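J.: structure, please.
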Amino acid sequence: MLGKASSIKNIKLPLILLFVLLIPLFFGGIVPLEIKSFFYAISLTMKCTLILITPLIIFSFLFSSLISLKTNIIKFVVILISAVFISNFIAICTGFAISFTALPKLHLPIQNSFNDPAQLKPLWEFCIPKLIPTEFALIGGFLFGIFFSLKKSSIAEKIAEKLNEISTGFLKRIFVPLLPLFILGFVFKLEADQVLLKSLKVYSPVFFVIVGTQICYIILLYMIASNFSLKRFFTYIRNVFPATITGFSTISSMATMPMLIIATEKNLNNPTIVKTIIPATINIHTIGSALGLIILSYATLLTFDYQLPTSSALLKFAFYYALAKFAVVAVPGGVLIIMCPLLEKYLGFTGEMTGLITAVYMLLDPFGTAVNVTGNGAFAIIFSKIYKPSSKKKQFTLFESQKI
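T.: Sure, this is the predicted structure:
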């Protein structure tokens, strides 16, 4: 009963965000300019507040995620974390590669209204400078998490649990309920600048590029997992498909985890390693969102005619994004909470672009979640081929899944 309520709640949020997009689209012309300016100011204030506390959120989730690894096998921990990072990094780079090759062929229309000096202004301006760079929080959380996952400390575990509790409470009780309000002001801004309708039309063909890329990537992963045996490939897909559909309908990797474990046990025939890897990677190995968000971000840069980032900036972005995957919490839009500072620093995003991409990404989230779940099943199979215990004895204990 609780799972059903959670599923309904997860489905309801994208519908609300769709409604938020439609209000300015159809009724923006009759809404007074002062009201638009008011909501735009709220969105900017929320954005500045979020950017200020994002480093703490990143550190707390990264620290608590890595410290929760319940094993004394250093080799296993290092290989698992390295494999997750490399897999996410490859997916991110693949997203950029597809963006470079496929998106220019769509001839996306350019929006240049942001250069108009008569654009909508916020009713007030409020912003506090960020005290800690996002990169410091990422690296610090990673190093502390790895250190205390290998050198156990009850004090460190209590601190990690408390930080995780505070950050999760903020996201679940404050940010997620206010997410529609956060987006509404930026959407009013786009409508006032007369680029909202054009921008939404742009994402229609981009949607097919994203979903097509995600499907092809999953096929490739399972072909690798099956050693390119078609018979084994179709067996793997048939077994994991119920978990894929569940992930699509619930929009929650955590809610799908029991079904994914059952499916992957059939594919791998090794319950111990499956029940270790799946809970440990369910939130941090997310190739669906890696592919989708990258392509969506690049399409946004093209349609708003922003200067495309250099190769150096893209590599830095990919590195920190792959690192940030360890800090993503399983709440709607959680990945974008972590990504906002990186999008703005390395890809040159503005607040309006962030607001729009948040709403559009949430509408695509069912597909991304389905790919995340399915990809985790393939990752477990491939990882089992990489990690070879030195003896037949049980070499590691079960991971504790992150408490969300």
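
J.: CA atoms for contacts and neighbours, from now on please.
T.: Fine.

J.: any idea which element Ile35 lies in?
T.: helix 33-67 (DSSP states H and E).

J.: if you count neighbours, what's buried in that helix?
T.: Residues of helix 33-67 classed as buried by neighbour count (16 or more other CA atoms under 10 Å): 36-52, 54-67.

J.: same question for stretch 239-253.
T.: Applying 16+ other CA under 10 Å to stretch 239-253 flags 239-253 as buried.

J.: so how far is that stretch off the chain centroid?
T.: Taking the mean of its C-alpha atoms, stretch 239-253 sits 17 Å from the chain's own mean (CA atoms, centre = their mean, to the nearest Å).

J.: before we move on, what about stretch 327-346?
T.: Using CA atoms, centre = their mean, the offset of stretch 327-346 from its chain centre is 7 Å.

J.: ditto for stretch 319-328
T.: That offset, for stretch 319-328, works out to 9 Å (CA atoms, centre = their mean).

J.: ok so, going back, list just the nearest of the buried residues of stretch 239-253 to Ile287.
T.: Proximity of the buried residues of stretch 239-253 to Ile287, judged by CA to CA, is greatest for Ser253, which lies at 12.2 Å.

J.: second chain to compare with the first, below:
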Amino acid sequence: MKNLGLLPKILVAIVLGVGIGSISPIWVVKGLATFSGLFGNFLGFAIPLIIIGFIAPGIGELGKGAGRLLGVTTGVAYLSTILAGTLAYWVSVSIFPHILEVGGLVNQYANPEEALVKPFFTVDMPPIVGVMTALLLAFTLGLGATVIKGNALQNVMVDLRDIVEKLIASVIIPLLPLHILSVFSNLTYGGQVTMILSVFVKVFVMIIVLHLFYLFVQYMIAGQMGRKNPFTLIKNMLPAYFTAIGTQSSAATIPVTLNQTKKNGVSEKIADFVVPLCATIHLSGSTITLVSCSMAVMMLNDMTTSFSMMFPFILMLGVTMIAAPGVPGGAVMAALGLMETMLGFTTTLTSLMIALYIAQDSFGTACNVTGDGAIAVITDRLSEEKAA
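T.: Model (predicted):
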């Protein structure tokens, strides 16, 4: 198991969870539910730390960039991320009611949470601050670090980010498969797993199609603006796409993305600046996944999915995932707080979101990094126009 990647571990955990929930006595499921409850509470404690640890140093580093070029790149990347999330919302609204059983869990159970086995005991682990307080604090510290003289505050925030990344990589990610196993054993024991697994397959297919469609749109725009053949641009970026599928990390794919972006005729100065920056701020593929999965989970539980509620969530996603770590599942970890506060997700629903997200994380990362090449072409063209 140590040699397996995170995705195979998650898939194995789901299969084992379904098997255990099908044949085990209630005390086994109850024991797993106890672990799941403790892990979920610890995750709730860690969420504000993740938000502060990622966003504050990320904003601080962005603010010390190259002025106008930074503004252009950040603006284009953020707009791309928001458009991706908005597209995912409208596609979900249009398609999910026809392929998913809307309110399916609520129709079977008056309260789906009540159908789950309760743990032997729980331990309260309150976070040091609320999610919105953590966001405001992160913005304040990050923006403050860009305007004061000296690097002491920024160095502290970077150290905090390193600690949080270690926490995720060394504690949360290794225990995540056992948490998913516990959740699925409980869902199976409660009779809810068949519907949820069918949702997994349908949502997975739709997300991959959306990723490919959005990449096509990005490169059509980039080709038009950069006066280049969009199909040639896409062909040149395929090595970056497939590398990202294997690494599941935007950061680890940077060398390949950079090389292929330069092959697309982007100036070396622009490519060297835009590609590493977009690896942390441009997450169109991850946003498509998070919005689509959120919509599926909410519809399954007959929760409100109005655009007036989801659009602020999409806007915040574009900011919250800044500098998400280069570990698999980093984006969904950074977004958990928003799901709880803005969408009303419970611990069980966030666990489903984690499983749904990680099941296609490599494809979301591939969409992110391949889209970075389009952002570089657009930024290169905009920079030429401003220079002229």
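
J.: coming back round to it: mind checking which of the buried residues of stretch 239-253 of structure 1 are in helices?
T.: Members of these lying in helices (criterion: DSSP state H): 239-250, 253.

J.: wait, which of these is closest to Asn10 of structure 1?
T.: Distances from Asn10 of structure 1 to those, taken by CA to CA, are shortest for Thr250, at 6.5 Å.

J.: name the nearest residue to the residue sitting nearest the centre point of structure 1, ignoring sequence neighbours.
T.: Nearest to the mean C-alpha position of structure 1, counting by CA atoms, centre = their mean, stands Val335 at 3.2 Å. In this structure, Val335 of structure 1 finds its nearest non-sequential neighbour in Val328, 5.5 Å apart by CA to CA, 6 or more residues apart in numbering.

J.: could you pull up the residues touching the one you found?
T.: Neighbouring residues of Val328 of structure 1 by CA atoms under 8 Å, 6 or more residues apart in numbering: Ile58, Phe61, Leu62, Asn283, Ile284, Gly334, Val335, Ile338.

J.: what does the first one align to in structure 2?
T.: Right, the one you point to is Ile58 of structure 1. Taking TM-score structural alignment for the superposition, Ile58 of structure 1 sits opposite Ile51 in structure 2.

J.: the residue mapped onto the residue nearest to the centre of structure 1 from structure 2 and Asn186 of structure 2: what is the separation?
T.: In structure 2, the residue matched to Val335 of structure 1 (TM-score structural alignment) is Ala331. Applying CA to CA, to the nearest Å, the value for Ala331 of structure 2 to Asn186 of structure 2 is 26 Å.

J.: then Phe120 of structure 2?
T.: When Phe120 of structure 2 is compared with Asn186 of structure 2 (using CA to CA), they lie 13 Å apart.

J.: quick one: the helices in structure 1?
T.: 2-27, 33-67, 74-102, 134-150, 154-170, 176-192, 196-225, 230-250, 253-268, 271-281, 287-303, 311-324, 334-346, 351-386.

J.: so where is the last one in structure 2?
T.: Mapping helix 351-386 of structure 1 onto structure 2 (TM-score structural alignment) gives residues 347-382.

J.: how far does the matching stretch sit from the chain's center?
T.: The chain centroid and the centroid of stretch 347-382 of structure 2 are separated by 7 Å under CA atoms, centre = their mean.

J.: same thing with stretch 208-215 of structure 2?
T.: Per CA atoms, centre = their mean, the centroid offset for stretch 208-215 of structure 2 relative to its chain is 16 Å.

J.: in structure 1, what range does that stretch match?
T.: Going by TM-score structural alignment, stretch 208-215 of structure 2 sits over residues 211-218 in structure 1.

J.: mind listing what's buried in the matching stretch?
T.: Going by 16+ other CA under 10 Å, stretch 211-218 of structure 1 has these buried residues: Val211, Thr213, Gln214, Tyr217, Ile218.

J.: Gly191 of structure 2 -> structure 1?
T.: Mapped onto structure 1 by TM-score structural alignment, Gly191 of structure 2 lines up with Gln194.

J.: ok, and the closest non-adjacent residue to its match?
T.: Nearest non-adjacent residue to Gln194 of structure 1, counting by CA to CA, 6+ apart: Ser113, 7.1 Å away.

J.: you'd agree the one you found is up against Ala192?
T.: No - in this structure Ser113 of structure 1 lies outside contact range of Ala192 using CA atoms under 8 Å: 9.7 Å.

J.: neighbour count: those two, which is higher?
T.: Between Ser113 of structure 1 and Ala192, counted using other CA atoms under 10 Å, the more crowded position is Ala192 (22 against 15).

J.: how many other residues sit next to the closest residue to the more buried one other than its chain neighbours?
T.: Nearest-residue entry for Ala192 of structure 1: Leu120, 6.3 Å, with adjacent residues in sequence omitted and distances by CA to CA, 6+ apart. Residues contacting Leu120 of structure 1 under the criterion other CA under 10 Å number 19.

J.: Leu120 of structure 1: what's it in contact with?
T.: Lys36, Ser37, Lys189, Ala192, Asp193.

J.: quick one, what contacts the equivalent of Thr287 of structure 2 over in structure 1?
T.: In structure 1, the residue paired with Thr287 of structure 2 is Ala290, using TM-score structural alignment. Ala290 of structure 1 is in contact with Asn88, Ala91, Ile92, Gly95, counting by CA under 8 Å, 6+ apart.

J.: is it correct that the last one is in contact with Ile294?
T.: Yes - here Gly95 of structure 1 lies in contact with Ile294, judged by CA under 8 Å, at a distance of 5.4 Å.

J.: overlap in contacts of Phe120 and Asn186 of structure 2?
T.: Ala33.

J.: can you tell me which of the ones in helices among the buried residues of stretch 239-253 of structure 1 is closest to Gly368 of structure 1?
T.: Phe248 (8.0 Å).

J.: just checking, the closest one touches Ala370?
T.: Yes - with contact defined as CA under 8 Å, Phe248 of structure 1 counts as touching Ala370 (4.7 Å).

J.: contact partners for Gly142 of structure 2?
T.: Going by CA under 8 Å, 6+ apart, Gly142 of structure 2 touches Ile55, Ala56, Pro57, Gly58, Ile59, Gly60, Gln154.
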